[in-house]
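Peer 1: Provided below for reference: sequence and predicted model.
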Amino acid sequence: MSISAKEVKELREQTGAGMMDCKKALQDADGDFDKAIEILRKKGQKLSEKRADREANQGLIVTRLSDDGSKASALEINCETDFVARNEDFQNRAEQFLNLAFENEVDSVDELLELEIDGLSVADHLKDMVGKIGEKIKINRVIYTESEGQYISYIHPGNQLGVLVEFEGEIDNEDIGRDIAMQVAAMNPLAVNRDGVDSSVVEQELDIAKEQLLNEGKSEEIAEKAAQGKLRRFYEERVLLEQKFVKDNSKTVKAYLEENGIPLVKSFHRLQLGEES
């Protein structure tokens, strides 16, 4: 049967699929819109299954905060190419999924995939995106968190790295808060303070330092003491509050916060595009 350009355009606006795909779906469905939509959805399902083993290490990190900074969400959505990640529709979808996670206080990918937008689950929306875009699309991570203090968000240009920093109380200078979020982005600390570093990491650092010193001919006693010194330097490099502040190496992050009357950092989340969840 003959399919008009108006019908193709209407189906494209409803589904986001390509013009030729919409035309063929309408022809196969004898002009029935509901059947055409189902045909496009099944195409997306098949393509999604075919591309399941493909690498998807491009994409976006997006974040959202409540007005008072007491609630925060972050989401990582992946695709195969940077070209798709820069597509306006892909970016709008990312924001849509982020808002859904934030509003429903969801902190796991599995939970988010079950939620619905316009009667369709997020999982099915992703399949539709695969059918339209032709690339593997997945949500890799989602975070939802609350605080009695305040969160500050920082997204590095390009949306490939995002940070949420939780402060112990409200802060009256968000520029300073953003400085700390940028510090987390740039210096990739392991933890806020020493207590947050996994004991196995500490033991490994001590063992490596001690073995190196013993190999240099140091005695057991000297190696033990010197290893503790190396561990202190490790903390200065990898613990946020002990790191040198990137904008002023004469002071630590903790000293910078204290001299500006800003509450200390309680926790942080750092999302790097493509990292394992």
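Peer 2: Structure's in. What do you need?
Peer 1: every contact and neighbour count from this point should use C-alpha atoms.
Peer 2: Fine.
Peer 1: ok so Glu224 is a helix residue?
Peer 2: Yes. When the secondary structure is assigned by DSSP: H, G, I helix; E, B strand; the rest coil, Glu224 falls within a helix.
Peer 1: what's the nearest residue to it if we skip its chain neighbours?
Peer 2: Lys210 (6.2 Å; C-alpha to C-alpha, 6 or more residues apart in numbering).
Peer 1: equivalent analysis for Lys244, please.
Peer 2: Thr252 (4.3 Å).
Peer 1: where exactly do the helices run in the stretch 51-200 of the chain?
Peer 2: Per DSSP state H, counting those that start in this stretch, the stretch 51-200 of the chain has helices spanning 82-85, 88-103, 109-114, 122-133, 174-187, 199-215. These are given in chain order.
Peer 1: use this one as the comparison:
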Amino acid sequence: MAKITASQVKELREKTGVGMMDAKKALVATEGDFDKAIEFLREKGIAKAEKKSDRVAANGLANVAVHDNTAAIVEINSETDFVATSDPFKDLVTKVSDAIALEKPASVDDALKLSTEKGTINDSLIETTQVTGEKVTLRRFEVIDKSDYEVFGAYLHNGGLISALVLLKGGDEETAKHIAMHVAATNPEYLNKDEVPADRLEHEKKVLTEEALNEGKPEKIVEKMVEGRLHKFLAEICLEDQEFVMDPDQTVAQYAASKNATIAKFVRYEVGEGIEKKEQSFEDEVRSQLK
């Protein structure tokens, strides 16, 4: 077996743009032959996939997979919604979600190394990139475990553009799903007021106080006004205190209680949230497709 040096790996990485392990694997497979290593990467589709690494993947799908007492909510991104609705992409999302729920990796890097029929999840992403012609990435996931006395509820909105996962203590799957639908619709920031950071509350209280004073209200009633407005603010951002979308006469916590349940946790993913999309003219888009 030919000895592969760090400088060879570095040179191949710079030439092809692939990761260190892929470069080393190619050199080992070709016994250090640089040109054959490049051809090896091209045949595998790895070099092609890596060249797309500077593109922005802000579309895609989020999904929830449940296996026994473990659930995983996962987001996988593509560059366009056209690819996100394709069968190869949807199949990838399902398989990756299942693998993560079953194996419970600790990080995205760990998840990419999980075994699949294609080799690893990373290999599956590369193959889907090759098939679709777009950058495809595993962006994030969260794994939740439950006891036998707890219940999962999941909801996918618009095929997975928004996904919500809820964990209840007590109750049943129908109740959990209804609360997951509420989470998808209202996008709460926290479970309850106890989770809201103290500095966030203090900032909001300061802003509300200034607003009330600027309205010319007497100082002696400003405190009560701020207290009422702060309560309304918390009701907007905290799941338990929000008006339940299916019955606005009760809060989400009251709805759960009526079903002998309490809410233990929720996670909501909206595809592409927080990703800065590149603005591209139609002319530039056509030119990029011709390259």
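Peer 2: Arrived safely, thanks for sending. Bear in mind that the values here come from a model prediction, so they are computed numbers and not experimental data.
Peer 1: superposed, what's their TM-score?
Peer 2: Between these two chains, after superposing, the TM-score reads 0.79 (TM-score structural alignment, normalised by the length of the first structure); 236 aligned residues with a C-alpha RMSD of 2.1 Å.
Peer 1: if we can go back for a sec, trace the residue nearest to Lys244 of the first structure over to the second structure, please.
Peer 2: Applying TM-score structural alignment, one finds that Thr252 of the first structure aligns to Thr251 in the second structure.
Peer 1: so how far is Gly153 of the second structure from that match?
Peer 2: Applying C-alpha to C-alpha, to the nearest Å, one obtains 18 Å for the distance of Thr251 of the second structure from Gly153 of the second structure.
Peer 1: ok, now which ones touch Tyr235 of the first structure?
Peer 2: The contact partners of Tyr235 of the first structure, taken as C-alpha atoms under 8 Å, 6 or more residues apart in numbering, are 194, 242-243.
Peer 1: Three-state assignment for it, please.
Peer 2: Once three-state DSSP is applied, Tyr235 of the first structure turns out helix.
Peer 1: how far away is it from Ser153 of the first structure?
Peer 2: The spacing between Tyr235 of the first structure and Ser153 of the first structure, counted by C-alpha to C-alpha, is 24 Å.
Peer 1: can you map out the strands along the stretch 1-150 of the first structure?
Peer 2: Applying DSSP state E, counting those that start in this stretch to the stretch 1-150 of the first structure gives strands spanning 58-65, 71-79, 116-117, 120-121, 138-146, 150-155.
Peer 1: give me the contacts around stretch 82-97 of the second structure.
Peer 2: Stretch 82-97 of the second structure is touched from outside by 59-65, 72-74, 76-78, 121, 124-125, 128, 132, 134, with contacts defined as C-alpha under 8 Å, 6+ apart.
Peer 1: then stretch 67-78 of the second structure?
Peer 2: 57-66, 84, 93, 97-98, 100-102, 134-148, 152, 163-165, 267, 269, 271-272.
Peer 1: filter the residues you listed to the buried ones?
Peer 2: By the neighbour-count criterion of 16 or more other C-alpha atoms under 10 Å, these include these buried positions: 57-66, 84, 93, 97-98, 100-102, 134-139, 141-146, 152, 163-165, 267, 269, 271-272.
Peer 1: which of the contacts of Tyr235 of the first structure still touch in the second structure?
Peer 2: Retained in the second structure by both residues aligned by TM-score structural alignment, their matches' C-alpha atoms under 8 Å are the following of these: 194, 242.
Peer 1: picking up where we left off before, so the match of Thr252 of the first structure makes contact with Cys238?
Peer 2: No. Between Thr251 of the second structure and Cys238 there is no contact, the gap being 10.5 Å when judged by C-alpha atoms under 8 Å.
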